[in-house]
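S.K.: sequence and computational prediction follow.
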Amino acid sequence: MDEEIEIHTGSAAANPDTPLRQAFRGERPDTIPVWFLGQSYLHTPENWADLSLSEQNAFALNPNHVIPDALAPVEQWDVDAAVCFSDVLLPLHLMGIDLRTGLGEDGEKIMPLRSPSRVDQLVNRPFPDWTAVEQIVREARAALAPEKTLIAFGAAPFVVASLLVEGIVDPGQHLQTRVFMQSQPRCWDELIRWASNLLKGFLAAQVRGGAEALQMVDPWVRVLTEGEYACMAEPYARGIFEDFGDITKISCNLGADQLLGIIAPYVDVLGIGDNITLEDAARLAPGKVLQGNLDTDYLYADRDTLRGVVDEVLRAGRAAPSHVFNCSGGLPRDVESDDIRWVVDYVHNAH
């Protein structure tokens, strides 16, 4: 995708200068902003698994479903940001790839992808029309209060490429990916470049629709060495971020603390997992805005215990120029809504 990415700077400039927008710029606001990974998800019908891929895609691109689910966390918990498309694998679904079977809509076998012929078969498929994605984001931005930030959300290229090679959604140590990368580097380059262009299109549609920050999640790179990441993954993630110019860029690489120093130079905000403290992350990436890193297990604890853990995250977050409170992974669906709202109110009122 070679066209210039349009950013709606005009509408963003008209928004109030909120704590989250200040924190994203590296300033320390009076109120600590907060939002959660996994705070939004599509409420699907009970027969979701029985629907065809095209029926699932039609549901996932219906604004009557997507927008209420995206805005619900803002309305229920008063978090500072909203996310429209929390399913990072949606671009693959829109490519007609059924992750349940590994087949394309035409019945061709696509996953697992471990040969040059399979790569050629994939990269010659046309990219989706992103018009519906852009329109949903535009409508969500119009419905969202101006003091709230809308974040474009997607996977990093390594996630998509590795998923296709492994052929399963949760591949553990990504052994097949590492073998493919090392044994077929030219095929890997072709595949991950294709994934980069696919994801760039998905993120660009969200930015054109009015998202004022973009976040890419790349937790699977935690299995890579610094050398593997620098050669086989980093150039493609960096290339996406660099194509977006003047917009807040967030890289969420939970568990990949060995890579923070490599990632930090080309992003504005680093998402941090609970395998490392925010103080240690600040030492590894000095001067960088940090986002994180509440261990979601504590959301099931009593209030006194939870208060102590939240206080520690807030204290450690002061090691960075600014800090956006978030969790260290996806927000569990069975956490009590009142407990989430309590955390948001507590963080907003902390000093």
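M.R.: Alright, I've got the coordinates.
S.K.: contacts, neighbours, all on C-alpha from now
M.R.: Noted.
S.K.: now the strands for the chain?
M.R.: Assigned by DSSP state E, the chain shows strands spanning 81-83, 97-98, 103-104, 149-155, 213-217, 248-252, 269-271, 289-294, 323-327.
S.K.: and N15, which of those strands is closest to it?
M.R.: Closest to N15 of the strands of the chain is strand 149-155 (Cα to Cα; 9.1 Å).
S.K.: which residues does that closest one contact?
M.R.: Contacts to strand 149-155, defined as Cα atoms under 8 Å, 6 or more residues apart in numbering, come from residues 20-21, 80-89, 141, 199, 202-203, 206-207, 210-218.
S.K.: now, of the residues you listed, which are buried?
M.R.: Buried members of those, scored by 16 or more other Cα atoms under 10 Å, are 20-21, 80-86, 88-89, 141, 199, 202-203, 206-207, 210-218.
S.K.: re earlier: tabulate the strands of the chain in a markdown table, adding columns for distance to W48.
M.R.: Below are the strands of the chain laid out as a markdown table (distance: least, Cα to Cα, whole Å):
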| stretch | distance to W48 |
| --- | --- |
| strand 81-83 | 22 |
| strand 97-98 | 13 |
| strand 103-104 | 18 |
| strand 149-155 | 22 |
| strand 213-217 | 25 |
| strand 248-252 | 29 |
| strand 269-271 | 31 |
| strand 289-294 | 31 |
| strand 323-327 | 28 |
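S.K.: out of those strands, the one nearest A14 is which?
M.R.: strand 149-155 (12.3 Å).
S.K.: below is an additional structure, to be compared with the one above:
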Amino acid sequence: MDPNVPQHPTGTSTSAEQNTAPGGEGGVVPTLVAAARGEATPHTPVWFMRQAGRSLPEYRALREGNAMLEACRRPELCTEITLQPVRRHDVDAAIFFSDIVVPVQAVGVDLDIVPGVGPVVAEPFRTRADLDRLPELTPDMVTDITESVAGVRAALRSDQALIGFAGAPFTLASYLVEGGPSKNHENTKALMHGDPELWNDLCERLAAIAGAFLQVQVDAGADAVQLFDSWVGYLNRADYQRFVAPHSARVLASVEGRVPRIHFGVGTGELLDLMGDAGAEVVGVDYRVDLADALERTGGRHALQGNLDPALLFAPDEPLMARVDEIVEAGRKAPGHIFNLGHGVLPTTDPDVLTRVTARVHETSGR
């Protein structure tokens, strides 16, 4: 048995030649999908969170004069932005270019993405009457998303995956309750503990919206999905289990059995097992936790994604590539491994470094 080839947790597929499926183009399963399933792959698949964005000069040129939400909702722009890093870096997956607040805006919430700030909500959610501002998301509200996803999927190779995504209910609720980004989430936690019934009702509505948004993307051709819970690392385990896990589980269940599901948050080292148990095949690990520790904390029940520190992309090549090799080696011990950063690409990152890291992962893991 080749130790360089990830093994399926049940001891089945041991050859990359088995990385096929009857329904795909030419029967080929994208490398990322195979890794997420714990199947053998020709190399460790790699993509980078925020790979489409400000680090690319072609992105900055295309965004000139186009607001963020406009770029997300115009299929020709969205498709091109999603594909830019795939062409440049030869990564194994495209992450659909969007924002976690897009489906919330689509149902009618008055918000904007302010440069240098983030999502800002005109009228924060604080009372039961505010729930009426969150109707169900239906496919006719996001026909542009369907068009964009289909366009990206058609442009990718059959071995490359398209990842759809949504924001998790806790993080979406935090933006709505705080009115924008928050360092302490004081209004969010006050509502959570002060009126648990209202909190749960709010998160139920957000879970339905996020789940519907994932379904639209999968229906249009997404090969995998990622649920982002950007702010959930601010919670302890007990609060996560009581106030968050059931709602995240509902979102993930919306596409259960259809595509692999990745669950990622920042600062979530103490929550990794719970995030996996919420219904994910893959647990995303940020750069604060070694993959070996993440594997132990998740009990070997899930494939892992991560987890290079994005700041190391500014280091000289020798220590950077040494760390890349360490992560690839650690990932071999997981049921499956998808190489990624432990958070998003920083705006001032040299994109050529990402291209070299991609090549290094492919070379090192494919030996």
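M.R.: All right, it came through fine. Small disclaimer: the values here were computed from a predicted structure and weren't measured.
S.K.: sorry, back to before: so which of the contacts of strand 149-155 of the first structure are in helices?
M.R.: Taking DSSP state H, the ones among the contacts of strand 149-155 of the first structure that sit in helices are 20-21, 141, 199, 202-203, 206-207.
S.K.: for the stretch 251-367 of the second structure, which segments count as helices?
M.R.: Under the criterion DSSP state H, counting those that start in this stretch, helices of the stretch 251-367 of the second structure are mapped to 272-277, 291-297, 317-331, 351-365.
S.K.: in the first structure, point out the residues matching the third one.
M.R.: Helix 317-331 of the second structure corresponds to residues 303-317 of the first structure when matched by TM-score structural alignment.
S.K.: the matching stretch vs the second structure, average offset?
M.R.: On superposition with the second structure, the mean distance recorded for stretch 303-317 of the first structure (mean Cα distance after the TM-score superposition for the first structure) is 1.4 Å.
S.K.: show me which positions of that stretch end up buried.
M.R.: For stretch 303-317 of the first structure, burial by neighbour count (16+ other Cα under 10 Å) applies to 306-307, 309-311, 313-314, 316-317.
S.K.: please apply the same query to stretch 188-205 of the first structure.
M.R.: Those buried within stretch 188-205 of the first structure under the rule 16+ other Cα under 10 Å are 188-205.
S.K.: and what of stretch 321-333 of the first structure?
M.R.: 321-329, 331.
S.K.: just send these back as CSV, with distance to G154 of the first structure too.
M.R.: Formatted as CSV, these follow (distance: Cα to Cα, whole Å):
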residue, distance to G154 of the first structure
P321, 26
S322, 23
H323, 21
V324, 19
F325, 20
N326, 17
C327, 17
S328, 17
G329, 15
L331, 16
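S.K.: picking up where we left off before, from the ones in helices among the contacts of strand 149-155 of the first structure, pick the one nearest S54 of the first structure.
M.R.: F202 (17.8 Å).
S.K.: alignment lookup: the closest one to the second structure.
M.R.: Per TM-score structural alignment, F202 of the first structure is aligned with F213.
S.K.: that match and M141 touch, don't they?
M.R.: No. In this structure, F213 of the second structure is not within contact of M141 by Cα atoms under 8 Å, at 10.0 Å.
S.K.: ok, the nearest residue to S230 of the second structure once chain neighbours are set aside - how many residues close by?
M.R.: Of all residues not flanking S230 of the second structure in the chain, G265 sits nearest, at 4.9 Å (Cα to Cα, 6 or more residues apart in numbering). Neighbours of G265 of the second structure under the rule other Cα atoms under 10 Å: 24.
S.K.: before we move on, the earlier item: which two of the buried residues of stretch 321-333 of the first structure have the greatest separation?
M.R.: P321 and L331 (25.4 Å).
S.K.: just give me the match in the second structure for W342 of the first structure.
M.R.: So, by TM-score structural alignment, W342 of the first structure is matched to R356.
S.K.: leaving out sequence neighbours, find the closest residue to that match.
M.R.: Using Cα to Cα, 6+ apart, the closest residue to R356 of the second structure is H89 (8.0 Å).
S.K.: tell me how far the one you found lies from N236 of the second structure.
M.R.: 37 Å (Cα to Cα, to the nearest Å).
S.K.: among the two, which residue is more densely surrounded?
M.R.: H89 (21 against 12).
S.K.: which one in the first structure is aligned with the more buried one?
M.R.: By TM-score structural alignment, H89 of the second structure lines up with W77.
S.K.: wait, that match touches I340, no?
M.R.: Yes. If you go by Cα under 8 Å, W77 of the first structure and I340 touch, sitting 6.9 Å apart.
S.K.: export the helices of the stretch 251-367 of the second structure to JSON lines and append columns for distance to P169 of the second structure.
M.R.: Formatted as JSON lines, those follow (distance: least, Cα to Cα, whole Å):
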{"stretch": "helix 272-277", "distance to P169 of the second structure": "13"}
{"stretch": "helix 291-297", "distance to P169 of the second structure": "24"}
{"stretch": "helix 317-331", "distance to P169 of the second structure": "29"}
{"stretch": "helix 351-365", "distance to P169 of the second structure": "31"}
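S.K.: do you know which of these lies nearest K189 of the second structure?
M.R.: It's helix 272-277; of these, that one is closest to K189 of the second structure (Cα to Cα) at 19.4 Å.
S.K.: tell me which other helices or strands the closest one touches.
M.R.: strand 261-265, strand 282-284, helix 291-297 (3 or more Cα pairs under 8 Å, 6 or more residues apart in numbering; DSSP states H and E).
S.K.: okay, those in TSV with distance to R367 of the second structure next?
M.R.: Formatted as TSV, those follow (distance: least, Cα to Cα, whole Å):
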stretch	distance to R367 of the second structure
strand 261-265	26
strand 282-284	24
helix 291-297	21
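S.K.: give the aligned equivalent of T31 of the second structure in the first structure.
M.R.: Aligned partner of T31 of the second structure by TM-score structural alignment: P19.
S.K.: great, nothing more from me.
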